[in-house]
Every structure is written in structure tokens, then in C-alpha cells.
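Predicted coordinates and the sequence they were generated for:
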Amino acid sequence: MSSAPPLGTELRRPVGQLLRAWRERRRLSQLDLAIAADISARHLSFVETGRARPSREMVLRLAERLDVPLRERNDLLLAAGYAPVYARTALNSPRLAPIRAAVRRVLAAHEPFPAVAVDRLWRLVETNAGIALLTGGVAPHLLAAPANALRLTLHPEGLAPRIANLGEWRAHLLGRLRRQLDLTEDPELAELYEELRAYPCDQPEPEAELPGPGDVAVPLRLRHPEGELTFVSTVSTFGTALDITVAELSIESFFPADDRTAAFLRG
């Protein structure tokens, strides 16, 4: 994994260098990207080396083919001398009231099972009533706003002591964060990743996610006075988002992985 540049560095680099970095990050040749973007490899080479200035439409087309996140597409536009096109609206803005309402409806509909909504840095945006099962016993300072879902899960004063398969679940979460970091090279995510990696863990962490007996997904096995509870999770995003804030929201929903856990939660 390449190291993330210091915050703000991206805006000082020419757009051609940024596009080349994104292409290399996606492991595409100039020819591969040129074919995908329906341009000549020669023109793409000129853009990357600074011999040709791409149009606004060309920047956006290449960013789309490279699957560049909306936040970073604005950086590309600025580097090319154009105004950003993707808004970053505050979540409490009246414009995003329908989005907040949709998130709350999804979370409420998932009860009594736990579910959370987080932003790009895994900060808790909304939770449902079922999440109290996971946050019980967590140190108050980890729940203070802006609470971070990964920090309160893996911190030794958080949920970690109650996770029966901590090594497996920790490896799963760090793997997700590492893939997110590979996608964005966000320096704040890199800082969070290094912090989480430094937390102690008294269980072996698998280098590859291999299924245990009967497993079809990585489970969360939670110690509870009533017996071990087992969950699997799904992640949902807004597939048509055109606003950075909305594009970076995700909802993680936890489902009971066995009948006993389901019966306990419903009871």
C-alpha cells in the first residue's frame, strides 16, 4: 500500500500527475484507460505528462472510469483549473432532510436488531435502539461525540473484551479499512488505521479471511450473560449519490446468525 500524501498536497500537483497516480493505483495501463474512456492512448499520455490540458468533461470522464470518489473528483477539477461540481452539504442542512429521514427509517425498520449509520471516517451519524446491545459497558469517553464505530469496537475499553472472536473480527475490520484507504488514500483514514493497529489483541489475527466450520460470512461473536450471540452484517450505501456527504454515508446492519440469537433479540 502506498503511503498517503500530506493533507493538501493533492491540490498542488498538476492534474496529469494526479490522473496518472489514480491510474496506477487502479493497476491500469494507459491503453486500458484510454479504451475505457474512448480516447486515444496518445492523448491520455499528453494529459498525464502535461503536454495537453484536459477539458472539464475529460477530467470527469477519466475520474468516472477510474472510480475516483466524489471528494477526490473535486480535487482533480481544481488541479485542472476548474470549479468543483460536487457539493458537500452539511448533514444537518435542510437540503439533506430527506436523506436523514431515509436513514432513520432504515435503522428503525431493522429493530430489534442493531444498525448504525457512519460517515467516511466511521463516525456514528445515527443508530437504532438495538445498538445498545453492542455499546453496553463501553467506556463513556468512547461514546462521546463524535464517536467512532471502529474505535469503540476495537478499543480495549470498548466492545473488544466482549468479542469472543476478537482476532478474526479485528482482522476483518482492519482489512475493510485498509481497502477503503487503498481506494481513497485519505490521510485521516491512514491515521485511524495506524491507531487501530496499535490496540492490543490477545488472539491470533488471520492474514486471510477463511471460513470456520459452518461459516458463510465473517461472524461477530459477542459474549453475553445469556450466552454467546452471533451476528453477520451487511453494508448499504446511496447508489445514486451526487453529494459528497451522501456518497460517504453507509449503513451497517447486524443480523442474527442463528435462531438462538434471533429469539433472544426478539424476546
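Okay, I see it. None of these values were measured; they are calculated from a predicted model.

Every contact and neighbour count from this point should use C-alpha atoms.
OK.

helices or strands next to the strand ranked longest in the chain in the packing?
Determined from DSSP state E, the single longest strand within the chain is strand 229-237. Strand 229-237 sits against strand 220-222, strand 250-256, helix 259-266, with contacts defined as 3 or more C-alpha pairs under 8 Å, 6 or more residues apart in numbering; DSSP states H and E.

what comes up buried for it?
229, 230, 231, 232, 233 (16 or more other C-alpha atoms under 10 Å).

Take this one as well and set it beside the first:
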Amino acid sequence: MKNKIALVTGATSGIGKACAITLAKLGYNIIATGRRSERLTDLGSELPKSIDYLPLVFDVREREKVLEILGSLPENWKEIDVLINNAGNAHGMDPIQKGSLDDWDAMMDINVKGLLYVSKAIIPGMTERNSGTIINIGSIAGKEVYPNGNVYCGSKHAVDAITKGMRIDLNPYGIKVMAIHPGLVETEFSLVRFKGDEKRSESVYQGFEPLHAQDIADIVEFSVTRPPHVVIADVVVFPTAQATSTIVKKD
């Protein structure tokens, strides 16, 4: 019996990388996508030798490249069982009146349109087979709005709405659709948001223990190992110190 296949976007670091490794340990063959080829190569060295690995280098916001690459997968990689839409970023944290149009474009293009492009390439195969699992990695920013979060929160609210719409549209095909909405997870997220300001990025996670990427991967593992009649439709997960987007107990 051949291994099932999981596709993980944004797999070069953080949650995506942890999900790829976790699913590989479950016996899935892994398709990992990302913009940094050397990191995808490094990821391959961390995966079990018992599984097959296909690294794909592209930016999810580049529609034609996404559709071309995912539309021309080798025959033995076409039947994707699990799609983890993880690729996403936050850019800047300015009030709406001072926001950067480039930052806004980046967040909407990656977080929303990128998720849609990848999904568009993969879902038809799932509907044809009447089988599949889609897990969209959202954020607490998709459930709440906080100061200076404006467009980022908007993009993650869109992920939440798209996930719900997917679940309705794909219900006749027996496809499981879920979203995981983490609170504070210590990854490269804040470093990107604060545009490389390491001191400011590190301060976000000081004084409490944040979630780790593996915590999210553990939820993915639990979700994909449920019996066929069970879908973990929607999960919000915080570190114990966090109560809302803005309330965090720090030492």
C-alpha cells in the first residue's frame, strides 16, 4: 500500500516545517513549498528516509507559477490527500492612516490570494476522488481585531470566511475542511512583521512561554488521524499566558 501524500506550503520554517516533519513521521510522502530553496533542501535532510520528498520552490502569490507547477506534478504525486495552507505573513504594524500599500498588497496577496491559488490547483483532484483533507492555518487575528492590526486582521478574517465557504462547498464530496487559529507562536513571524528588527521581535515573546510550532503540528497530527466521520472543523489555540489578542500575562 502506497503512502498518502501531504502538501505543505510555507514549509521552510516555523509551523509549516513542523507540520511537514510531523506528517512525514506519520508516513506521508511530503510535497513542501517555499521561496528558499536551500531551506527546502535542509528540510529534506530532517525527514525520515522511509518517505518520498518533493520540494517545490515558488512564491504562492505568483498565480501563473503556482498553477503551472502544481498543475504539472509528476503522475505519482498528483493524488494529494492532505493540503496544509500554511504560507502567510504579517508586514508592518501601522495604524490604517499610516499603512504601507506595499505591506497591504503583500498580506492580501500571500495570506488570501496565495491560499486560493494553491487551493484552486489541488481541490479539483480531491473532488474527483471524493476524498481529502484541507487545513488552513489562520490566526487569532481572524477572530478578533486589535490596534494596528487592520489589514492583517482583514486578511486572516478572510481565511476564516474562505475556510467556512470551502467546508460548505466541499461537503458533498466528503472532503474535510478545517482551520487552526493560533495565538502567539514563537516563529519568524514577528521578525518579518517588524522588518528584521530582532530586538523588537524578541520582546514579543519575553516574560511568558509562547506556543511553539510543534504545538500546532500536534493539532494537525490529531486532526488527520481522526476516523473518517470526524472533522476538527475550527480550533483556536493560545499559550496559557494569553487570554485575547492583546491580553497576555507576562512575568
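Great, that's in hand. Because the structure is predicted, anything quoted here is derived from the model rather than measured.

where does the TM-score land?
The pair, once superposed, lands on a TM-score of 0.27 when counted by TM-score structural alignment, normalised by the length of the second structure; 118 aligned residues with a C-alpha RMSD of 6.0 Å.

now the longest strand of the first structure against helix 259-266, angle please.
Here the directions of strand 229-237 of the first structure and helix 259-266 differ by 70 degrees (axes from the mean of the first three to the mean of the last three C-alpha atoms, to 10 degrees).

wait, which of the helices and strands packed on strand 229-237 of the first structure is closest to residue 118 of the first structure?
When those are compared by C-alpha to C-alpha, strand 250-256 sits nearest residue 118 of the first structure, at 5.6 Å.

and that closest one, what does it pack onto?
helix 97-110, strand 115-118, strand 229-237.

Now tell me what touches that strand from outside.
103, 107, 110, 113-119, 229-238, 262 (C-alpha atoms under 8 Å, 6 or more residues apart in numbering).

returning to what we had before: which stretch among the helices and strands packed on strand 250-256 of the first structure comes nearest residue 16 of the first structure?
strand 229-237 (30.4 Å).

Isn't residue 17 of the second structure up against residue 41?
No - Residue 17 of the second structure is beyond contact range of residue 41, at 11.8 Å (criterion: C-alpha atoms under 8 Å).

Could you check how many residues crowd around residue 218 of the second structure?
14 (other C-alpha atoms under 10 Å).

cool, and residue 155 of the second structure?
Residues near residue 155 of the second structure, counting by other C-alpha under 10 Å: 27.

okay but it is in contact with residue 104, surely?
No - contact criterion C-alpha under 8 Å: residue 155 of the second structure and residue 104 do not qualify, at 9.2 Å.

Tell me how many other residues surround residue 152 of the first structure.
Counted with other C-alpha under 10 Å, residue 152 of the first structure comes out at 21.

Buried ones in the top helix by length along the second structure, by neighbour count?
Secondary structure of the second structure per DSSP state H: the longest helix is helix 150-170. Neighbour counts over helix 150-170 of the second structure (16+ other C-alpha under 10 Å) mark 150-160, 162-164, 166-167, 170 as buried.

and the helix or strand just after it, what does it pack onto?
Next along the chain after helix 150-170 of the second structure, taking DSSP states H and E as the criterion, comes strand 176-182. Judged by 3+ C-alpha pairs under 8 Å, 6+ apart, the packing partners of strand 176-182 of the second structure are strand 133-137, helix 150-170, strand 234-237.

Walking through the first structure, point out its helices one by one.
Using DSSP H, helices in the first structure cover 15-25, 30-37, 41-49, 56-65, 70-79, 97-110, 132-135, 140-143, 149-154, 166-184, 187-197, 244-247, 259-266.

for the stretch 1-150 of the second structure, that is, sorry about that
14-25, 37-46, 63-71, 101-107, 115-129, 150-170 (DSSP state H, counting those that start in this stretch).

Report the inter-axis angle for the first one versus strand 133-137.
This means helix 14-25 of the second structure. 150 degrees.

Next: the longest one.
Between the direction of helix 150-170 of the second structure and that of strand 133-137, the angle (the same axes, to 10 degrees) works out to 170 degrees.

buried sites along stretch 217-227 of the second structure?
217, 220, 221, 223, 224.

and the gap between the fourth one and residue 19 of the second structure?
Taking C-alpha to C-alpha, to the nearest Å as the criterion, residue 223 of the second structure is separated from residue 19 of the second structure by 12 Å.

Likewise for the last one?
The span separating residue 224 of the second structure from residue 19 of the second structure equals 11 Å under the rule C-alpha to C-alpha.

try the second one
In this structure, residue 220 of the second structure and residue 19 of the second structure are 7 Å apart, going by C-alpha to C-alpha.

can you check the first one too?
To residue 19 of the second structure, residue 217 of the second structure is 5 Å away according to C-alpha to C-alpha.

circling back: tell me which of the helices of the first structure sits nearest to residue 124 of the first structure.
helix 149-154 (6.1 Å).

Can you name every helix or strand that that closest one contacts?
helix 140-143, helix 187-197.

Which positions within the longest one qualify as buried?
Neighbour-count burial for helix 187-197 of the first structure, counted by 16+ other C-alpha under 10 Å, picks out 187, 189, 190, 192, 193, 196.

And these, which is closest to residue 99 of the first structure?
Of the buried residues of helix 187-197 of the first structure, the one sitting nearest to residue 99 of the first structure (C-alpha to C-alpha) turns out to be residue 189, at 24.2 Å.

Compare the helices and strands packed on strand 250-256 of the first structure and give me the one nearest residue 173 of the first structure.
strand 229-237 (11.6 Å).

which ones among the buried residues of stretch 217-227 of the second structure are found in helices?
217, 220, 221, 223, 224.

Now these in a markdown table, please, with extra columns for distance to residue 123 of the second structure.
Listed next are those as a markdown table, based on distance: C-alpha to C-alpha, whole Å:
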| residue | distance to residue 123 of the second structure |
| --- | --- |
| 217 | 22 |
| 220 | 19 |
| 221 | 21 |
| 223 | 19 |
| 224 | 17 |
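
now, the most widely separated pair of those residues?
Longest span within these, C-alpha to C-alpha: 217 and 224, 10.6 Å.

Sounds good, over and out.
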